[in-house]
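Asker: need coordinates for the following:
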Amino acid sequence: MGSDHETLDSARDQWKRSTTALERVHQTIEQTTAPKTAGDIAEEALVSEPTARKHLNSLVDIGTATAVEEGTGTKYTRNEDTLLYQRIRDLSTNHSRETLLENVQTMKQQIRDFEDTYDAVSPEELATSLETNPPDGAWEAVAAWQTTERNLHIAQAAINYSRARDLGAATK
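Answerer: Prediction:
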């Protein structure tokens, strides 16, 4: 057990030595899906609470993080819109238009298969039709269908983003 603790301490020390406080706060907030206090972020990012708050406020200002006022004070979380934009931009940069179009066609077929298999036009319709004892795998199918729809829209957005970027470059 001691070696696990030593390994974790060593990894934290290495992370602290190889990054700035801002980088650690930024990396921590990117992994944060539920709002957390500056103190919680500070502990995870290995910085003081005032340092975390300073960097979190800067990240809020540039749109990377979101501040949520609650009765107990301000909590911070990642900005989902910024992450979505980054994912779209990364897809458009790292994958060819042809690959993205192939993936779009594959996902459209997967959605048609869900529609045929479950006799529903959307995952929401499937979810509302499920009884108290749904068939095995039905809720997993709802989640998979929702994920496929989301990924389809993201891939389509990446295609459109790439096209808009190319058209913008052509007009310079």
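
Asker: only C-alpha atoms for contact and neighbour calcs from this point on.
Answerer: Noted.

Asker: next one: the residue nearest to the spatial centre of the chain from residue 26, what distance?
Answerer: Taking CA atoms, centre = their mean as the criterion, residue 83 is the residue nearest the geometric centre of the chain, at 5.4 Å. As judged by CA to CA, to the nearest Å, residue 83 and residue 26 stand 12 Å apart.

Asker: again, but for residue 117
Answerer: From residue 117 to residue 26 the distance is 43 Å (CA to CA).

Asker: please apply the same query to residue 129.
Answerer: Residue 129 sits 42 Å away from residue 26, going by CA to CA.

Asker: with neighbour numbers in mind, choose between residue 117 and residue 26.
Answerer: Higher neighbour count among residue 117 and residue 26: residue 26, with 21 against 10, using other CA atoms under 10 Å.

Asker: can you give me the buried ones in the strand or helix carrying that one?
Answerer: Using DSSP states H and E, residue 26 maps to helix 21-30. By neighbour count on 16 or more other CA atoms under 10 Å, the buried set for helix 21-30 is 21-22, 24-26, 28-30.

Asker: past it, which element shows up next along the chain?
Answerer: Next helix or strand after helix 21-30 toward the C-terminus (DSSP H and E): strand 36-37.

Asker: can you list the residues that contact that following strand?
Answerer: 73-77 (CA atoms under 8 Å, 6 or more residues apart in numbering).

Asker: apply 6 Å and report the result again.
Answerer: The contact list for strand 36-37 (CA atoms under 6 Å, 6 or more residues apart in numbering) reads 75-76.

Asker: repeat that for stretch 46-57.
Answerer: 22, 38-39, 42.

Asker: now distance to residue 158 too, for these, in JSON lines please.
Answerer: Putting these into JSON lines (distance: CA to CA, whole Å) gives the following:
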{"residue": "22", "distance to residue 158": "29"}
{"residue": "38", "distance to residue 158": "34"}
{"residue": "39", "distance to residue 158": "36"}
{"residue": "42", "distance to residue 158": "34"}
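
Asker: which of these tops the neighbour count?
Answerer: residue 38 (24 neighbours).

Asker: quick one: contacts for it?
Answerer: 49, 52-53.

Asker: out of those residues, give me the one that has the most neighbours.
Answerer: residue 52 (26 neighbours).

Asker: I'd like the structure of this one too, to check against the first:
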Amino acid sequence: MCVSAIALCMTDEAPSPDGPNEFPSEEELPDNPVTVDDIDPFSVDDDDSDDIDDFAAAEWKTNTTANERIRTVSNRTTSPKSAGDIAETALVSETKARETLNKLAEDGIVRTHQTDSGQLYDRDPDWHLLKQIRQLASSKTLVNQIQRVKQELAAYTDKYDATEPEELLISDKELTQTELDDISHWRTAERSLSYLRAAYRLKEAKEQAVTVTDPGDRQAGNQATTHGRNHSPLQ
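Answerer: Predicted coordinates:
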């Protein structure tokens, strides 16, 4: 009894290592040429990505409140958008979105823009900047970040023998793409250093604040606060 393979059951000859001895006839071949997609063993459902998005949206909606989602979306809105657009992204009603956005506008977190098509909203850049500075001020690596950026700026200064990137832009030299990229990174580093320095000043101010423990300290603290207000902010 043959049990090893169907082919051995049908013939006493061992299969050729070079392949089958017989091939399909011309009539047995398909009319259209076979492509890679035809022989791909895996099937791909175009709706899978939609299902994943729907699942993520449902999970986000389950784990957050409507106000939290509106704040998250508004915090990422850098160009004015309508309450309806923000509501769609935040998975809330337009009425709820408008109500919360107006409250955020009163708190200075969101800006409003009145247009012919209605009121638009985006995040307040000043509030967002102050938020970033507060976050930097609480970083344990703040000093290291400042030193790293200062080293980066020093490297650009030495490389181009210039104190600021604008010197390269106004020079008569034709700049390469690499040099233009360096100018862009140089400007970013300068901006980052200004944020980091502001964060450091904020951190210093917090550390120097007097902790009130008794009436005597309270009076001293009030005097120190009043005295500090008479001085201009650190430059």
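
Asker: fetch the TM-score of the aligned pair.
Answerer: Overlay of the two chains. TM-score (TM-score structural alignment, normalised by the length of structure 1): 0.86; 168 aligned residues with a CA RMSD of 2.0 Å.

Asker: which pair in the contacts of stretch 46-57 of structure 1 spans the largest distance?
Answerer: 22 and 39 (14.8 Å; CA to CA).

Asker: if I look at residue 159 of structure 1, how far off is residue 76 of structure 1?
Answerer: For residue 159 of structure 1, the distance to residue 76 of structure 1 equals 32 Å [CA to CA].

Asker: for residue 17 of structure 1, same thing?
Answerer: Counting by CA to CA, the gap from residue 17 of structure 1 to residue 76 of structure 1 is 25 Å.

Asker: now do the buried residues in the longest helix anywhere in structure 2.
Answerer: With secondary structure taken from DSSP state H, structure 2 has its longest helix at helix 177-208. Buried residues in helix 177-208 of structure 2, counted by 16+ other CA under 10 Å: 183, 185-187, 189-190, 192-193, 195-203.

Asker: what's that helix aligned against in structure 1?
Answerer: With TM-score structural alignment applied, helix 177-208 of structure 2 matches the range 136-167 in structure 1.

Asker: now the corresponding residue of structure 2 for residue 74 of structure 1, what's its secondary structure?
Answerer: Using TM-score structural alignment as the criterion, residue 74 of structure 1 maps onto residue 119 of structure 2. Under the three-state scheme (DSSP: H, G, I helix; E, B strand; the rest coil), residue 119 of structure 2 adopts strand.

Asker: ok, and what's touching stretch 133-152 of structure 1?
Answerer: Contact partners of stretch 133-152 of structure 1, identified using CA under 6 Å, 6+ apart, comprise 104, 123.

Asker: how about a cut-off of 10 Å?
Answerer: Contacts with stretch 133-152 of structure 1, where a contact means CA atoms under 10 Å, 6 or more residues apart in numbering, come from 100, 103-108, 110-111, 113-115, 117-118, 122-127, 130, 153-158.

Asker: report the buried members of these.
Answerer: Among these, those classed as buried by 16+ other CA under 10 Å are 100, 103-104, 107, 110-111, 114-115, 118, 122-123, 126-127, 154-158.

Asker: mean shift of the helix holding residue 26 of structure 1 relative to structure 2?
Answerer: Mean deviation of helix 21-30 of structure 1 relative to structure 2 after superposition (mean CA distance after the TM-score superposition for structure 1): 0.7 Å.

Asker: which residues in structure 2 does that helix align to?
Answerer: With TM-score structural alignment as the criterion, helix 21-30 of structure 1 aligns to 66-75.

Asker: chain center to the matching stretch: distance?
Answerer: 15 Å (CA atoms, centre = their mean, to the nearest Å).

Asker: over to stretch 51-64 of structure 1?
Answerer: Offset of stretch 51-64 of structure 1 from its chain centre (CA atoms, centre = their mean): 18 Å.

Asker: ok so, going back, which one in structure 2 is aligned with the residue nearest to the centre of structure 1?
Answerer: In structure 2, the residue paired with residue 83 of structure 1 is residue 128, using TM-score structural alignment.

Asker: in a helix, that's where its match is, yeah?
Answerer: Yes: counting by three-state DSSP, residue 128 of structure 2 is found in a helix.

Asker: do you know how far it is from residue 146 of structure 2?
Answerer: Residue 128 of structure 2 sits 21 Å away from residue 146 of structure 2, taking CA to CA as the criterion.

Asker: over to residue 6 of structure 2?
Answerer: Using CA to CA, residue 6 of structure 2 is found at 75 Å from residue 146 of structure 2.

Asker: mark which of the contacts of stretch 133-152 of structure 1 are part of helices, please.
Answerer: By the criterion of DSSP H, membership of the contacts of stretch 133-152 of structure 1 in helices covers 100, 103-108, 110-111, 113-115, 117-118, 123-127, 153-158.

Asker: neighbours of residue 59 of structure 1, how many?
Answerer: Neighbours around residue 59 of structure 1, by other CA under 10 Å: 21.

Asker: now do the contacts for it.
Answerer: Applying CA under 10 Å, 6+ apart, the residues near residue 59 of structure 1 are 22, 25-26, 29, 53, 65-67, 76, 78-79.

Asker: who has more neighbours, residue 17 and residue 76 of structure 1?
Answerer: Comparing residue 17 of structure 1 with residue 76 by other CA under 10 Å, the one with more neighbours is residue 76, at 25 against 10.

Asker: that concludes my questions; thank you for your assistance.
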